[in-house]
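J.: Fold the following.
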Amino acid sequence: MEPLRGADPARIAGYRLLRRLGAGGMGVVYLARSGGGSLAAVKVIRGAYAHDAGFRARFRREVETAGRVVSPWVVPLLDADPDAESPWLATAFVPGPSLAEAVEECGPLPQDSVRFLGGRLAEALAAVHGAGLVHRDVKPGNVLLAVDGPRMIDFGIARMPEDTALTASGMVVGSPGFLSPEQAQGRGREIGPASDVFSLGCLLAYAVTGERPFGRGSAADALVRTVHDEPDLDGVPETLLPLLRACLAKDPGSRPTVTEVRESLQGDGDGEGGGRLPETLTGLIARRSTAVLALPDVEATEVSGAPAEADTVHSAEEPPQDSTRRRFLVLGSAAGVLAAGGSAAWWTSQRPGRTPAQGGGTRLPRLVVAVHADLTGDRKTAGRAQENGVRLAVEHVNSRTGRGFELALQVHDDAGSPARAVRIARKLDADDRVRAVIGPTTDACARAVRAAYQRALLPMVSVSVGLDDVSPHQHRVYAATRPSDTGLAAPVVAHLVRTARARRTVLIDDAAEGDFSWTFCAGVDEAVRSPQRTTVRRRLAAEDDSADVFRALAESVTGWDADAVVFAGGYARAAQLARALRSAGYSGARLATQRALDPRFLGSAGEAAEGWVFAATFLDPTGVTAAKSFVTAYRQRFDASPPWYSAEAYDATLFVARAMTALGASRAERGAIVGRLRETDYQGITKRLRYNTSSYVYADAMYLFRASGGRFHCLGEYREATA
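T.: Predicted coordinates for the structure are as follows:
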């Protein structure tokens, strides 16, 4: 809601205007209170259109259409005057978000909630079709979420199927991405109830996955995909797939009726006590309803001509008892249910008893980020580097003038234990103050907690994790700020081809590294092998750690006359191989990945480490111009040069802070941050962080290191280092 502006009227007929709810090219929608105290949404047409006879006739048709539809799941028309100087209509006010807002801020709805939603919307459309109409614009923005169920709104383009006003050939009416193929092609005379069923299928797919089934992008692209492509239903639960595929059939005659949709959704146990809303969404609805409680009292609305400045607005936190009681009584059916305790099944939270934290006084709101890292286990060096990078980022955010919130930090150590990581995830899930998590440090811990963070809609922004098997549709909360491990094949191939100019390469697949090693070697093999270049693959069993095994492996390299070796294992076995190759007299190129890029490799391999080249997804910030200020601040704060992963963690935190800032403190809930991260384009000191249509991308975030003189030296971004 926004305050009224100077040019806004104080009243429309018997309605006292309180706030602006929205504005478009055609008019303005106000929140108003009737003389009897009930709330309403009043839509007022702009003067420029009011003088257009054709537009006034269309508006009159909208009023007539809205008045014909009677359903508990359709927002009812209360009053209207299409012949007034400024035509207007009033509908009941629902103090809840639209489905579009809910999914954007809180993420996809659980399957049970979607079943309940779909069943009620099918009922609403049955009433629309029963009145001889077609809605024509069923989309998330036209569905409001109330405490007892959804409400369908906006009959501005609803028409009878045979109405010629909107059936001109080639005219596209509706919202691209949620309209039917016949609407997309402007086949007006074919638009009937089945078109609303198609749109309902798009809406339900969006509600359960958070993604539009025909993708995002321009309206033209969406129209083309709607007509020619099959819908993308990845992430839709198996039990919903048959129904949604039927709803999204290209042929209108192949789609179910709205009655069949409702029966299908109730057939798997939805019933009247069906789906529950996630707690983040119930909190959003509660905040909207609480804001309504702070509106002017009933008595103020009954003073004819009273200026808006005369209204008495009390704090929602400490309202006078009498006025609070009056407001609860006049909020209308939706907020009234909330006031009575939120008894509707789909309103009830799965974990009752927790309420959103409230700030007070003039202090800035506090938004908490948590570091979830290995601080005492095998990867403690990386984990501590990440913790320090996050600390510097938090201090940087809090030093800015004009910021809208204070960033606070929690630190949790899983010691590299997946079981301990799960306990931490549960703890963070239960702490409503935590808005995002930076971490964990290891792949194993990330796999253990990603489902828990997904259920909590808690953003999980990883710095050093390289999982390859994470679907961005199923795990929306997971934001990896580095390429996956298999992406490391690219810098290795670049070095082999451009720098080493290798002709005969041995690829050593280390079974101890699991699927990564096989996939990585396969990727390098496919990219390198050509008529001019030959490759051969060797497999090192997970249990083979004896000196004899590595000696035989090194002899096979020299015996084949190889000029390059690529090893996909960790630091300990890489050191064994390095010593064996040195003893066998091998002097060609030797490459590995960041799994072996560890100071312990240098100590174990000794002189045999000299010349090894490593592909990595982190850099040495001390050699990066853009990171100069960070390096200075790190040295001042921690009395040491910044280690690997510290700068990447710094960027990851500022990436999250950018999303929070864009939302504003009041809207920076967990689910909203998840959605905003996908819309945030952040140029950090290490890389550019952004999301394309299907995943996070980091074209400039892979580097090469060389072991020399008992140290690792960063050669730079791999494309520049191999140019």
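J.: When you work out contacts or count neighbours from here on, use the C-alpha atoms and nothing else.
T.: OK.
J.: end-to-end on stretch 34-48?
T.: Start-to-end span of stretch 34-48 (Cα to Cα, to the nearest Å) is 27 Å.
J.: Would you map the strands across the stretch 1-150 of the chain?
T.: Counting by DSSP state E, counting those that start in this stretch, the stretch 1-150 of the chain has strands at residues 11-12, 15-23, 27-34, 39-45, 77-81, 88-92, 143-146, 149-152.
J.: Centre of the chain to the fourth one, how far?
T.: Using Cα atoms, centre = their mean, to the nearest Å, the distance from the centre of strand 39-45 to the centre of the chain it belongs to is 32 Å.
J.: what is the orientation angle of that strand with strand 15-23?
T.: 70 degrees (axes from the mean of the first three to the mean of the last three Cα atoms, to 10 degrees).
J.: what angle sits between strand 39-45 and strand 77-81?
T.: Angle, strand 39-45 to strand 77-81, by the same axes, to 10 degrees: 30 degrees.
J.: circling back: closest to F405 out of the strands of the stretch 1-150 of the chain?
T.: strand 15-23 (25.3 Å; Cα to Cα).
J.: Pipe the strands of the stretch 1-150 of the chain into TSV and attach mean neighbour count and distance to A430 per row.
T.: Formatted as TSV, the strands of the stretch 1-150 of the chain follow (neighbours: other Cα atoms under 10 Å; distance: least, Cα to Cα, whole Å):
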stretch	mean neighbour count	distance to A430
strand 11-12	18	46
strand 15-23	20	33
strand 27-34	23	35
strand 39-45	24	35
strand 77-81	17	42
strand 88-92	23	36
strand 143-146	25	25
strand 149-152	24	26
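J.: Please provide the structure for the following sequence as well, for comparison with the first:
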Amino acid sequence: MRALKGADPEAIGGYRLLARLGAGGMGVVYLARSEGGGLVALKVIRAEYAADPGFRARFRREAESARRLRGRFVVPVTAADPDAREPWLATAFVPGPSLAEAVAERGTFPYASARGLGARLAKALTEVHAAGLVHRDVKPGNVLLALDGPRLIDFGIARSLGATALTATDAVIGTPGYLAPEQARMGAGEVGPASDVFSLGCVLAYTTTGRRPFGTGAPLAVMVRTVQEPPDLAGVDGEWRALLERCLAKDPALRPTAAQLAAELGHVADTPGAPGDDAWLPPGLPALIAERSARILDLPEPERTVTAPAPAPGPGPGPGRRRLLTLGAAAGVLAAGGGTAAYQWFSGDGTKTTSGTRGSAVPTVHIGLHGDMSGPDRAFGRAQERGARLAVAAHNARADRTVTLKLRVRDDGGGAARAARVARQFVDDPEVYAVLGPTSDTTATAAVKVYKKSVLPMVTVWAADTVLNAIVDAPIFQLRAPAAMLATPIVHWLTHVRPSERTALIDDRADETTSWNLVKILNDAPPSRGSVSVHTVEADSEDFGTAVAGALAAGAEGLVYCGTSPDRAARCAKAVRAAGFTGGRVLTQPAFGAEFLTAAGAAGEGWVVASSFVDPERVRKASSFVAAYRAVYGQGPVPMGATEAYDALGLVAHALSRIDTPDRVAAHRALRKGTYQGIARAYTFRKGDGAFDHTKGMYLWRAEKGRARYLGPYQEVDKGVL
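T.: You can find the predicted model right below:
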């Protein structure tokens, strides 16, 4: 990557140029950013070549053909202008290194890695050839490497964008050293799919030997050797040598097809993240890919603060005629009311969000919803889905929207293995550009490996795993405060509201990691700057009475249950009540909910909950959301987490709206920048490391009369609530 030159324009076709990626005889390749923030490789053809009407016709035809390709290992053309003075086209940008750079910096690939690389590139060529296209310039510089596989670039347009043009007429398209003999002879009519297979053979030979099979030097000398001499495969033996020799046969008819080669080199999973999918990566390459990707993703981007739209009523799953009539009536009442109510319903609080001009057509973008719809956390899954559907309806009701959203819902049943399969299904769906969910730590931990490797943004409002929260250089967005961070509102309660100079911690080893983290934090920063005592309950024990007795013996004035099990928290609450303890009693959100209230009964009364969720009925900005929820799903309390799911979908929608062409990497970048003002709170990413700021997303609730009463943001809760 090199700096722009003085003669380079600032922008082309609405794309702002950032740097030069390369230059050749026919044009320049730039790194550019769209008005929506997405990165592209922008290829510009010199005007002298564009003066040929036949050139422009071929350019237009082949660029349009290339735009239809959506294979896993090809980089698609996303935009083009064949009628510009200097025709240009944009392709999705892959931030990893090229194969040429990887071999130069980290050395040759082992045979097993080269076979895996070859299988993936052969699969890419199979799709290119099936579309009636010929690449014509397969070389290490046109193979970009990502953790989920290589990407073949410049396919289908090499005829117009070849790196080498040796003569003004009968120009050779391609790169000497990787050209097929029929290309080197300038016999353009003979060039076909077999030519790409020859070039791939040259690439694979280079990958395992570090040498071009027909040497280097003057281009004409290299081409003569390509036509007349056998390839240099010194040091290559066995089946690998035999395979390369077949690919490098002088007679195109003797070469395998790309499809045959793909089958011979070995199976490649259709879904990124499948078991063994990363087996092709040689040692050291993942670190290089991560380094190059991070360098690109750290490019500066202006900070933005936007405001979430107020919700419009949207359909739940399969609404009947009565529900549709209810929706229409609710929208009609608001619209008929005119003024503020109707405007806020459809347009937010008046802050208009723009993301560049897309023309009259509004593209449709799909967002996946990954949740437990049938297992132990199905209530959470339903709350997430309902909040998300309302957000989709609100977004699609906006007259100024730049994308239309659709939701695709998949059920993981609460199981880890099934969650990984659902993640792979979303990753393999080219129309999905972000995923909301999953709905538990167990399923999120299983799915995160798949989403992380594929660069498909995963936004969860339910998972609270500390490990997930630590991932700041990947498209993983945990909007809920980790369980250990909830120590902050606990300390606030036991310091400023119900002071406790001697606090007892019930360390429940049934969830050893979370409980241990919370115990450690409270030990280091005890409430009221007092003292703490720790009382352990082993994972295979249900005897909380002994631990509670120890807490009282230590003179506890406040008590914290540090585990995450609602059932075990209820057992602890019953032991506390049986012991007659009436001091401050606190637990965290993972251990709370309807299950705790039901199981604890009267023993749950007075327990305070440190939570990451709001009660929308107590949040002024959420009033329209509550009305919309009840209009669609009936009366009653809005379930915990639905509001945050609404905001999370809004955050994703805003990020996608800022991207001119749907792009997962660009969505990742857009999500990790600036502040988004939701209806529950502001969602902010820190400058520098891009980490999500959870400090304003923690609240206090209290169990009263068998229900949970929302007290508010923990910083605002004082003794007046008692």
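J.: Let me see the TM-score of these two.
T.: In this superposition the chains share a TM-score of 0.56, using TM-score structural alignment, normalised by the length of structure 2; 462 aligned residues with a Cα RMSD of 4.4 Å.
J.: Nearest to A444 of structure 1, out of the strands of the stretch 1-150 of structure 1?
T.: Taking these one by one with Cα to Cα, strand 143-146 is closest: 38.5 Å.
J.: For that closest one, which outside residues touch it?
T.: 94-99, 150-153, 285, 334-335 (Cα atoms under 8 Å, 6 or more residues apart in numbering).
J.: quick one: the strands in the stretch 601-722 of structure 2?
T.: 608-611, 675-677, 682-685, 692-693, 699-704, 707-713.
J.: scratch that, the stretch 451-600 of structure 2
T.: Assigned by DSSP E, counting those that start in this stretch, the strands in the stretch 451-600 of structure 2 fall at 458-460, 476-478, 502-508, 531-537, 558-561, 584-588.
J.: would you list the strands of the stretch 1-150 of structure 1 in TSV and tack on distance to A220 of structure 1?
T.: TSV is the format used below for these (distance: least, Cα to Cα, whole Å):
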stretch	distance to A220 of structure 1
strand 11-12	39
strand 15-23	25
strand 27-34	26
strand 39-45	29
strand 77-81	34
strand 88-92	33
strand 143-146	24
strand 149-152	26
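J.: To L654 of structure 1, which of these lies closest?
T.: Closest of these to L654 of structure 1 is strand 15-23, at 31.7 Å (criterion: Cα to Cα).
J.: Give me the angle between the closest one and strand 27-34.
T.: Going by the same axes, to 10 degrees, strand 15-23 of structure 1 makes 150 degrees with strand 27-34.
J.: Specify the angle between strand 15-23 of structure 1 and strand 88-92 in degrees.
T.: Using the same axes, to 10 degrees: strand 15-23 of structure 1 against strand 88-92 is 90 degrees.
J.: Out of the strands of the stretch 1-150 of structure 1, flag the one nearest T401 of structure 1.
T.: strand 15-23 (30.2 Å).
J.: Tell me how many other residues surround D196 of structure 2.
T.: 26 (other Cα atoms under 10 Å).
J.: ugh, wrong one, I meant A578 of structure 2
T.: 12.
J.: And it? What does it align with in structure 1?
T.: By TM-score structural alignment, A578 of structure 2 lines up with S583 in structure 1.
J.: Ok, R672 of structure 2 next?
T.: Alignment note (TM-score structural alignment): R672 of structure 2 maps to R678 of structure 1.
J.: ok, the closest residue to its match other than its chain neighbours to R676 of structure 1 distance?
T.: Excluding its sequence neighbours, the residue lying closest to R678 of structure 1 (Cα to Cα, 6 or more residues apart in numbering) is Y691, at 5.2 Å. To R676 of structure 1, Y691 of structure 1 is 10 Å away according to Cα to Cα.
J.: Would you mind telling me which of the two has more residues around it?
T.: A side-by-side neighbour count of Y691 of structure 1 and R676, using other Cα under 10 Å, places R676 first with 21 against 16.
J.: What distance do you get for that one to Q474 of structure 1?
T.: 17 Å.
J.: okay, and the helix or strand L220 of structure 2 falls within goes to which residues in structure 1?
T.: Following DSSP states H and E, one finds L220 of structure 2 within helix 219-228. On structure 1, no counterpart of helix 219-228 of structure 2 exists by TM-score structural alignment.
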